[in-house]
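Peer 1: Quick check, what structure comes out for this input:
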Amino acid sequence: MANSYFQFKQFRVEQSRCAMKVCTDSCLFGAYVAVEKAASVLDIGTGTGLLALMTAQRSQAKIKAVELDSEAAKQAAENFAASSWANRLSVYSGSLQDFENINKESYDVIISNPPFYQASLKSPDNARNRAMHTTDLPFSDLLRFCQKFLQPTGFLYLLLPPHEAQTLKKIAPAYQLFLRQELPVFTSETGKHFRSILQFQLGPVLTPEVLSPIYIRTTNNQYSEFFQQLLRPYYLHI
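Peer 2: Below you'll find the model as predicted:
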């Protein structure tokens, strides 16, 4: 039987009650986003709390997380409490739309690996559907929130599949959010483009920067050097 947790160098992520488990692309995302200088961070759709914990490890920020699924929110709270950064981590159990109504803060960095399937067939697992499909969190609601609560000099980071990334990039300017940088992520040197990391800011960008693609694995099915450099502070066996 597989472990009900994922052990990192400085923290453990229990995930038995979460629909979305720890996965490689989320770990890459959490290691990549620039949070070192942030004083306040918001993780939208935290699930297990993975991104918030990765952020806490390499920053001094106060980190809030939002999670719609009540069981996942409870597990994230437990993961936060068991970490070395419990005093800087908190989770709101409920929808982003409800959190928007009570939130009084703005954030230097907002990060999210949001639900992204818009018209795909759903599975029998309702919790997984909520985590994967945009029904409960349309892109428009996500962007509206970020327009209201991102600091003027702050950044929004999103992890999305390529098709959904294109969709979001088209509607983001209507919310005064403009693409600053895009990083294509490939499964391997000969694999497919399966994720994009997008960085947005408030206010126009003259020329968005499209970075050279990164590859999770080499042709020999080993972790790439770039991936190893990013994840070395986190993974036990790198």
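Peer 1: Could you use CA atoms for every contact and neighbour count after this?
Peer 2: Noted.
Peer 1: quick one: the strands in the chain?
Peer 2: With DSSP state E, the ranges of strands along the chain come out as 5-7, 12-14, 40-44, 62-67, 89-93, 107-112, 150-160, 177-188, 193-202, 209-210, 214-217.
Peer 1: other SSEs contacting the second one?
Peer 2: In other words, strand 12-14. In terms of contacts (3 or more Cα pairs under 8 Å, 6 or more residues apart in numbering; DSSP states H and E), strand 12-14 is packed against strand 5-7, helix 70-81.
Peer 1: Please identify the most buried of these.
Peer 2: helix 70-81 (a mean of 21; mean count of other Cα atoms under 10 Å).
Peer 1: just checking, what packs against that one?
Peer 2: strand 12-14, strand 89-93.
Peer 1: try it again with 10 Å
Peer 2: Contact analysis of helix 70-81 by 3 or more Cα pairs under 10 Å, 6 or more residues apart in numbering; DSSP states H and E lists strand 12-14, helix 50-57, strand 62-67, strand 89-93, helix 126-132 as its packing neighbours.
Peer 1: Taking strand 89-93 as reference, get the angle to that helix.
Peer 2: 170 degrees (axes from the mean of the first three to the mean of the last three Cα atoms, to 10 degrees).
Peer 1: Alongside the first, I'd like the structure of this one:
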Amino acid sequence: MPNSYFQFKQFKVEQESCAMKVCTDSCLFGAYIDVAQAKRILDIGAGTGLLSLMAAQRSSALVEAVEINPEAQVQATENFAGSPWPDRLKLIPASLQEYAQHSQQQYDVILSNPPFFLSSLKSDNSARNTAKHTGDLLFEDILSFAQEHLAPAGRLYLLLPPSEAEHFAKLATYHLLYLQETLAVYTSIGGKCIRHIQTYSATPATSPAIKQIAIREKDKTTYTADFTELLRNYYLIF
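Peer 2: Got it, this is the predicted structure:
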């Protein structure tokens, strides 16, 4: 059974009430995205609030987080309040579709680790289904929102499995959002590619950059130097 909390260097993430727990690829995502110059950030599908907390640690931005699940709303709110940055973290208890109906805010960074299994079978856990499957939160909703609410020089960051990432990139062009960079995340050196971290903007890119990172060395135990460097300011073990 996962721990009821995950302790980072500067904050703690309580996760007992959330269907989706803190995981390595989400931590990598939160550490990789560029938030240093952002003044306002939106986290779509906050869950525990992990990505919002990571963004707050590396920026001076106001970080807002949209979350539809009542249990996750409570958990994220508590995690925000217990962090060093409660005045810069705001939980919006709504679906993205509901928030989009009245929001006129522009964001320098929009980030999301969205529901992603487009065709796989759902489990018996309804909360986990909402967190992992495109049903209540569709790719089109994310793209429509980003098209309207990204600042002119803003960036949209997504964490998705490779096949879903490819699908998302095709949809994005219809919303005048263009893939700028893909970071392919591998379980280990020579291992399986499990996620793509994608960066989008309103500027067309003729040849999007493709980068790679492995979480562990070939021994599948030792963290790689690249992973260690990214997570150094977050993980207690580094």
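Peer 1: Could you get me the TM-score between them?
Peer 2: For this chain pair, the superposition-based TM-score is 0.98 by TM-score structural alignment, normalised by the length of the first structure; 237 aligned residues with a Cα RMSD of 0.9 Å.
Peer 1: re the thing from before, and residue 111 of the first structure, which of the helices and strands packed on strand 12-14 of the first structure is closest to it?
Peer 2: Residue 111 of the first structure lies closest to helix 70-81 among these, at 15.8 Å (Cα to Cα).
Peer 1: Distance to residue 190 of the first structure for the helices and strands packed on strand 12-14 of the first structure - can I get that in TSV?
Peer 2: TSV is the format used below for these (distance: least, Cα to Cα, whole Å):
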stretch	distance to residue 190 of the first structure
strand 5-7	28
helix 70-81	35
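Peer 1: Which stretch among the strands of the first structure approaches residue 118 of the first structure most closely?
Peer 2: The nearest among these, by Cα to Cα, is strand 150-160 at 12.2 Å.
Peer 1: what's the mean gap between the closest one and the aligned bit of the second structure?
Peer 2: Average distance, strand 150-160 of the first structure versus aligned residues of the second structure after superposition (mean Cα distance after the TM-score superposition for the first structure): 0.4 Å.
Peer 1: In that strand, which residues are buried?
Peer 2: Neighbour-count burial for strand 150-160 of the first structure, counted by 16 or more other Cα atoms under 10 Å, picks out 150, 151, 154, 155, 156, 157, 158, 159, 160.
Peer 1: The fifth one: what's it in contact with?
Peer 2: I take that to be residue 156 of the first structure. 33, 41-42, 107-112, 143, 146-147, 150, 177-180, 198-202 (Cα atoms under 10 Å, 6 or more residues apart in numbering).
Peer 1: Repeat that for the first one.
Peer 2: When contacts are counted by Cα under 10 Å, 6+ apart, residue 150 of the first structure is found next to 41, 42, 105, 106, 107, 108, 109, 110, 156, 177, 201, 202.
Peer 1: any idea how far the second one lies from residue 183 of the first structure?
Peer 2: Looking back up the chat, that one is residue 42 of the first structure. With the distance defined as Cα to Cα, to the nearest Å, residue 42 of the first structure ends up 21 Å from residue 183 of the first structure.
Peer 1: With neighbour numbers in mind, choose between those two.
Peer 2: Remark: of residue 42 of the first structure and residue 183, residue 42 carries more neighbours, 30 against 17, as counted by other Cα atoms under 10 Å.
Peer 1: was I right about that one contacting residue 103?
Peer 2: No: the criterion here is Cα atoms under 10 Å, and residue 42 of the first structure misses it with residue 103 at 11.1 Å.
Peer 1: Overlap in contacts, those two.
Peer 2: Residues touching both residue 42 of the first structure and residue 103 by Cα under 10 Å, 6+ apart: residue 149.
Peer 1: Residue 134 of the second structure contacts residue 113, correct?
Peer 2: No: the pair residue 134 of the second structure / residue 113 is not scored as a contact, 11.5 Å apart, by Cα under 10 Å.
Peer 1: What is the neighbour count of residue 34 of the second structure?
Peer 2: 15.
Peer 1: What lines up with it in the first structure?
Peer 2: Matched by TM-score structural alignment, residue 34 of the second structure corresponds to residue 34 in the first structure.
Peer 1: Excluding chain neighbours, what is closest to residue 89 of the second structure?
Peer 2: Spatially, and ignoring its direct neighbours in sequence, residue 89 of the second structure is nearest to residue 63 (5.0 Å; Cα to Cα, 6 or more residues apart in numbering).
Peer 1: Show me what that neighbour lines up with in the first structure.
Peer 2: When the first structure is aligned by TM-score structural alignment, residue 63 of the second structure is paired with residue 63.
Peer 1: what's near enough to touch its match?
Peer 2: So residue 63 of the first structure contacts 38-43, 52-53, 55-56, 85-91, 107, 109-110 (Cα under 10 Å, 6+ apart).
Peer 1: Perfect, I'm done here.
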